[in-house]
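*Asks:* just coords:
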């Protein structure tokens, strides 16, 4: 099944982006009203509506579509989903609103990273959302879903147009990419393995550290990550994941600076060195939790993330940003 109930009226939906267990959207239902947090890409929309129908609800019951940020694996299907949900308002970070209304620049930026052929194959046509149906969320604002408060908190570090959503009912954060990545395969005897995401082009380590701490200030029990699923189950389990996140951000920054010292000029040599440095950090961290003994298996699971994180670190180095 492409979706699973998590309790507290929350359903996790596999968007079928890239591979199973890679990219999630979340459905919250409260007293017959619904909200989607992140929505995958265009071909994900039927899955979202299927999960909604399983709750006995139609598209007219959706009050909110809430992408955590405008990267296409989180918001690529927003325009099509909004077409299907006539009563919904799209809630978005102020820095991202214009990209939902006119996705031209968003598509161009993604094309620069992935290439035009990949964008067309994976995402299809990114549809605009009418400006009248878009609402910008303040830096610390609460909206209501049938009386259930959903608090929006600005969380830069992965992207400047990123926010997270606090659900007091479940004591959980919908974290997008701020709290990192942990696929279902990322398990070991010591628990779930989590790694940061520095996907191009707005990685800022100081801001990411601060955003993680802002999330932890609520003593969350659950972290609903887009890649992938509900993590935690206790305050202590979430705290252990935050420790992993902070440690690896620092390790990646130190490794990137070491690579830059050895290879000052951007190019394929430096990029391959950044890839190797990222892979080494992730292999050691996952194996420390009792993960796969074979580094090649870890590199296989995390192939996309190693590549994109190396790209993001390269962009950060080229900006001359200081952690």
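*Replies:* Thanks, I have it. As the structure is a prediction and not an experimental result, all values here were calculated from the model.
*Asks:* all contacts plus neighbour counts: C-alpha atoms, from now on.
*Replies:* Fine.
*Asks:* helix/strand/coil for residue 29?
*Replies:* Secondary structure, DSSP: H, G, I helix; E, B strand; the rest coil: residue 29 is strand.
*Asks:* can you pull the contacts of the closest residue in space to it that isn't next to it in sequence?
*Replies:* Once flanking residues are discounted, residue 29 sits nearest to residue 9: 5.2 Å by Cα to Cα, 6 or more residues apart in numbering. By Cα atoms under 8 Å, 6 or more residues apart in numbering, the contact list for residue 9 reads 27-30.
*Asks:* A further structure is provided below for comparison with the first:
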């Protein structure tokens, strides 16, 4: 199966191989013979990045930048190994995420608490630290210069406080990580792409997430490149869909806040929400099929909503 998709303006989506086909993407931008990767997947993804470079006739020394939208492991777990593979590159990351790339011990501990040690080893491997001198912190407004092509970093909290999105004026596109939600190609219909938000633990903030989406829309992007999974257009409609679902997810969480079986009830209602919306979008999947395709996301969204609920209760 083909693992890359080439788009205009030197942009390529690389299937990192994480979890299932076309679930998790790294994006490569090539401009004037120089290269940048945006998100890299896990350690097990790095051979695919190297193969893509080779197929384009580029050496590892052509990579100037490895840019992380945030430090969740499906986006950044392979960053240390990537930096070993691209010896002249610099790593660009949100200021809140930089320390986790230099010393990933806290990141590993947090992920292990969610997934368990066995799953971390199986899915991500051993995280490799990045030398501090190769890490560039990117506050709001930071510009990455890729051989004369400017990539603007915007602070975009909501999914995580260590999240940035990159605006590329050349393609009039944002590289959105998880801030602009998830859009799996299996759900595409004649009505276009289907999208849903992600409230993955542990820093979901619904108002901040909606504000980050609105901030991106101010630049009137023509397309968005999502890590899960790659390019979508019809940006205004998809943004409206995200706003509606963020509010619906919050309402579900609040409805079950005091339930003894809170987790199960939130998960069931999320599955029903996403199934109804997918079917209204024209998807022919039944609830079981939707549940199978979105099982990981429903579970993580449930956890994220529960963490958010618990934070609301604290004085």
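*Replies:* Perfect, thanks for sending it. Keep in mind the model is a prediction, meaning the values are calculated, not measured.
*Asks:* what's the TM-score here?
*Replies:* For these two chains in superposition, a TM-score of 0.98 is obtained (TM-score structural alignment, normalised by the length of the second structure); 313 aligned residues with a Cα RMSD of 1.1 Å.
*Asks:* distance of the residue nearest to residue 29 of the first structure relative to residue 169 of the first structure?
*Replies:* Noted for residue 9 of the first structure: a distance of 9 Å to residue 169 of the first structure, by Cα to Cα, to the nearest Å.
*Asks:* ok, residue 177 of the first structure next?
*Replies:* Using Cα to Cα, residue 177 of the first structure is found at 21 Å from residue 169 of the first structure.
*Asks:* give me the element residue 167 of the second structure is part of.
*Replies:* Applying DSSP states H and E as the criterion places residue 167 of the second structure in strand 164-168.
*Asks:* strands of the stretch 201-323 of the first structure, residue ranges please.
*Replies:* For the stretch 201-323 of the first structure, the strands defined by DSSP state E, counting those that start in this stretch occupy 222-225, 229-232.
*Asks:* just name the most buried of these.
*Replies:* Highest mean neighbour count among the strands of the stretch 201-323 of the first structure (mean count of other Cα atoms under 10 Å): strand 222-225, with a mean of 24.
*Asks:* what's the mean distance for that strand versus the second structure?
*Replies:* Once fitted to the second structure, strand 222-225 of the first structure is off its aligned match by 0.4 Å on average (mean Cα distance after the TM-score superposition for the first structure).
*Asks:* contact partners for the closest residue to residue 86 of the second structure other than its chain neighbours?
*Replies:* Nearest in space to residue 86 of the second structure, with sequence neighbours left out and distances taken as Cα to Cα, 6+ apart, is residue 60 at 5.1 Å. By Cα under 8 Å, 6+ apart, the residues touching residue 60 of the second structure are 50, 53, 85-87.
*Asks:* if we use 10 Å, what do you get?
*Replies:* 35, 49-50, 53-54, 82, 85-89 (Cα atoms under 10 Å, 6 or more residues apart in numbering).
*Asks:* which stretches in the stretch 1-150 of the second structure count as helices?
*Replies:* Here the stretch 1-150 of the second structure has its helices, by DSSP state H, counting those that start in this stretch, at 46-55, 73-76, 79-85, 95-102, 105-115, 117-124.
*Asks:* the inter-axis angle of the longest one versus helix 117-124?
*Replies:* Relative orientation of helix 105-115 of the second structure and helix 117-124, computed by axes from the mean of the first three to the mean of the last three Cα atoms, to 10 degrees: 110 degrees.
*Asks:* helix 105-115 of the second structure vs the first structure, mean deviation?
*Replies:* Counting by mean Cα distance after the TM-score superposition for the first structure, helix 105-115 of the second structure comes out at 0.4 Å.
*Asks:* go on, the second one?
*Replies:* In the superposition with the first structure, the average deviation recorded for helix 73-76 of the second structure is 0.3 Å (mean Cα distance after the TM-score superposition for the first structure).
*Asks:* tell me what that helix is packed against?
*Replies:* Contacts defined by 3 or more Cα pairs under 10 Å, 6 or more residues apart in numbering; DSSP states H and E place helix 73-76 of the second structure against strand 25-31, strand 63-67, helix 105-115, helix 117-124.
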